[in-house]
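Student: Next come a sequence and a model predicted from it.
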Amino acid sequence: MKIMNLRASQGLPARMATIPGVSEPNPTPDLAPLRTHGLPVGHGHVLHVQEWGAPDGLPVLLLHGGPGSGCSPLLRRGFDLTKYRLICPDQRGAGRSTPRGGLMHNTTAKLLDDLWLLRRRLGVERWLVAGGSWGATLALLHALDQPEGVLGLLLRNTFLAREADIRGFFEGAPAALAQGWTGMPELESKAAQALAIEWWRWERLRCGQSDEAQTPAGEVLEAQVDRYRVQSHFLREGCWLQEPPLLDRLAALPQVPLRLLHGEQDAVCPAGGARLLQAAVPWAELEMLPGVGHDPAHPLLQAAQRRALDAFAGRGDFGPPGDAV
């Protein structure tokens, strides 16, 4: 069953045929994005999209995690911006897309429609697709949905969106979070803020990040509330990927270069899931990283990503993995 069937099963309309115009290049690409776009995708949603790097570089679709998190400078690390053209969309309801935290008409199938529209708006025939956690999930689904548009897949700490993955993330969490995360979208302001702080703390703990960061407050906290509203909205629906499960869909994946980078100590997306993913996609190369968790900034993960990207820019594949499994 291809992802197109997911769209049809939800009674969604056919994709839009009109493509909005493209914004002009930024005059100072060394100090700011190469280009910034506002992409209307229907039902009041407008995606915030930034491009970085070389205008004539190898196109890369860079997908953020979450759902609901938005792109960040951290995700651009490892890319040689003299060789790559990074295309970084904030997904519906996320980052600087509007309405921030918007849940109406915000589903996995809608995110895939948006990527279809984005590729056509920018005139990209084929692109390398990179993403981590939920971004890796979405990358796989995009390759199923638009196999003709994908040059390769570079995936970090892939989230399989199984019920066990979702339930496992909240195991051991404070009672308020473990029992209340599914109700996040309906909470009033103060209750939503309190739960968002609990979620933020728990997420940092599971990612192995320091607890020294300042607790979100003010506008930063409001952004976290909107982020977790979107995440709760997706997770409580199983990301619309339960029937059939993601692993069962992958037989239709295009046979393009596929590198899986995964931390052996990942407590958010356990390493066993990466091995199941490789078994489902036999040509995929799995590089397990010892001592690495879910943190995308870990030096070993950054080094492995840079090696793979430098190889792809030069030869069209990711080269030999540092620790193939």
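Tutor: Looks like it came in fine.
Student: from here on, contacts and neighbour counts on C-alpha atoms
Tutor: OK.
Student: Surely residue 199 touches residue 177?
Tutor: Yes. If you go by C-alpha atoms under 8 Å, residue 199 and residue 177 touch, sitting 6.5 Å apart.
Student: this is the comparison structure:
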Amino acid sequence: MSWDSVPASAAVALYPPVAAHDAGFLDVGDGHRIYWEVGGNPLGRPALYLHGGPGGAATADARRFFDAARYRIVLFDQRGCGRSEPRDRLEANTTAHLIGDIEKLREALAIDRWLVFGGSWGATLALAYAQRYPTRVAALVLRAVFLGRQRELDWLYALGASQRFPDAWERFVAPIPARERDDFVGAYHRRVASADPAVALPAARAWCAWEDALIAGGQRPAATTDADDAALLTLARIETHYFVHRAFIEEGELLAGVHRLAGIPGVVVQGSADAVTPPAAAWELCRAWLGATLVVVPCEGHSSSEPGIQRSLVAATDRFCGADVGVHRAYGRDLDTGAGSHYRRRKK
């Protein structure tokens, strides 16, 4: 492991906005279709962005972590969330399914190897994919590492963050009867899965408000109450579905599998004040992964919108765009490019 400081010389944290030049849906089986977008240079270095959650969605701003003149930037919405179909579906929705979807998308886009970028849950999924398909990963850029271990779930939903933010924790605990408070993840999972909106929606709002409060340093952010109820419900349903099953990852699996990353370089960016995914997991990962550079950003937290975090992530993608991170080939034939797409298959 090596240790880098925050790149203070970066004048602008993110690259300018760039539109997608291609988009569509990919049928990944089990009744699921995932929505994907490609932006940047069609002949550039392939890069995949993995959104967080589980249950979040990719946004156009995700492309701004990459130099669009040098990267071919791929985004997609994971099963059951964002623009993927059907929304909220929990059947055939596990970490193994998502890993398979990533590989199907790579094949459909005819990419040999790509840089994989993910934060929080996206970092978990990036590590799981890289350990399953190491020859397809040229480099990893990770933020706010979450390894899916019980101690990390306990920090969030038992004894840990509750001690730092007792007022926000009190609001989180309030909707759950005393008899169910030995398992908050299970209690919330049962409620957000209810077909009755009067049960599911208040639980979803409370679940998401706790996470938002941790990101905001214990404050009560107004955005939670103003957010789209459907998006909150999707996030809470999928997140509790994954967490009640311990992220569908064996205890300690991602640390035990670090040897599979041999030869893959990586940058891990971690806020020192992150209250959602504290620095210990990033430290343990980078101690075991010899190819990793750990960048600790002082006094910043979990959010990818914090300026030091952004500068460090952009510095990481800039570092790797000069390497041989992938070879462009023609688009695969099984890719549905969707209406309005202007980038079509090219000759080899």
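Tutor: Alright, I've got the coordinates. Remember, predicted model here, so these are calculated numbers, not experimental data.
Student: show me what contacts residue 224 of the second structure?
Tutor: When contacts are counted by C-alpha atoms under 8 Å, 6 or more residues apart in numbering, residue 224 of the second structure touches 205, 208, 209, 212.
Student: can the residues you listed go into a markdown table with extra columns for distance to residue 140 of the second structure?
Tutor: Shown next, in a markdown table, are the contacts of residue 224 of the second structure (distance: C-alpha to C-alpha, whole Å):
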| residue | distance to residue 140 of the second structure |
| --- | --- |
| 205 | 33 |
| 208 | 28 |
| 209 | 30 |
| 212 | 26 |
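Student: now that we have those residues, which one has the most neighbours?
Tutor: residue 209 (24 neighbours; other C-alpha atoms under 10 Å).
Student: Tell me the counterpart of that one in the first structure.
Tutor: With TM-score structural alignment as the criterion, residue 209 of the second structure lines up with residue 201 in the first structure.
Student: the strands in the stretch 151-300 of the second structure, which residues?
Tutor: Taking DSSP state E, counting those that start in this stretch, the strands of the stretch 151-300 of the second structure run over residues 266-271, 292-297.
Student: whereabouts in the first structure does the first one align?
Tutor: Structural correspondence for strand 266-271 of the second structure: residues 258-263 of the first structure, per TM-score structural alignment.
Student: Enumerate every residue touching the aligned partner of residue 84 of the first structure in the second structure.
Tutor: By TM-score structural alignment, residue 84 of the first structure lines up with residue 71 in the second structure. Residue 71 of the second structure makes contacts with 40, 41, 42, 43, 44, 45, 46, 47, 321, as judged by C-alpha under 8 Å, 6+ apart.
Student: okay, now residue 256 of the second structure: neighbour count?
Tutor: Burial of residue 256 of the second structure, expressed as a neighbour count using other C-alpha under 10 Å, amounts to 12.
Student: do you know how far it is from residue 284 of the second structure?
Tutor: Using C-alpha to C-alpha, to the nearest Å, residue 256 of the second structure is found at 11 Å from residue 284 of the second structure.
Student: now swap in residue 107 of the second structure and tell me
Tutor: 32 Å.
Student: who's more crowded, these two?
Tutor: Remark: of residue 107 of the second structure and residue 284, residue 107 carries more neighbours, 16 against 13, as counted by other C-alpha under 10 Å.
Student: For the spatially most central residue of the second structure, what is the enclosing helix or strand?
Tutor: Taking C-alpha atoms, centre = their mean, the centroid of the second structure lies closest to residue 122, which sits 2.1 Å from it. For residue 122 of the second structure, the host element (DSSP states H and E) is helix 121-132.
Student: Just after that helix, pick out the following helix or strand.
Tutor: Downstream of helix 121-132 of the second structure (by DSSP H and E), the next one is strand 137-143.
Student: tell me, that following strand lands on which residues of the first structure?
Tutor: Per the alignment by TM-score structural alignment, strand 137-143 of the second structure matches residues 150-156 in the first structure.
Student: Which residues outside the matching stretch are in contact with it?
Tutor: 126-133, 136, 139-140, 143, 256-262, 317.
Student: Nearest to residue 26 of the second structure among the contacts of residue 224 of the second structure?
Tutor: Set against residue 26 of the second structure, the nearest of the contacts of residue 224 of the second structure by C-alpha to C-alpha is residue 208 (29.0 Å).
Student: Do I have it right that that closest one meets residue 229?
Tutor: No. Applying C-alpha under 8 Å as the test, residue 208 of the second structure and residue 229 come out as separate, 10.7 Å apart.
Student: quick one, helices of the stretch 51-200 of the second structure?
Tutor: Assigned by DSSP state H, counting those that start in this stretch, the stretch 51-200 of the second structure shows helices spanning 95-108, 121-132, 150-157, 161-164, 166-173, 184-192, 197-215.
Student: For the last one, list every residue counted as buried.
Tutor: It refers to helix 197-215 of the second structure. Across helix 197-215 of the second structure, burial judged by 16 or more other C-alpha atoms under 10 Å covers 200-215.
Student: who does it touch, helix- and strand-wise?
Tutor: Using 3 or more C-alpha pairs under 8 Å, 6 or more residues apart in numbering; DSSP states H and E, the elements in contact with helix 197-215 of the second structure are helix 166-173, helix 184-192, helix 223-226, helix 229-244.
Student: after superposition, how close is the shortest one to the first structure?
Tutor: Superposing on the first structure and averaging over aligned pairs (mean C-alpha distance after the TM-score superposition for the first structure), helix 223-226 of the second structure comes out at 4.5 Å.
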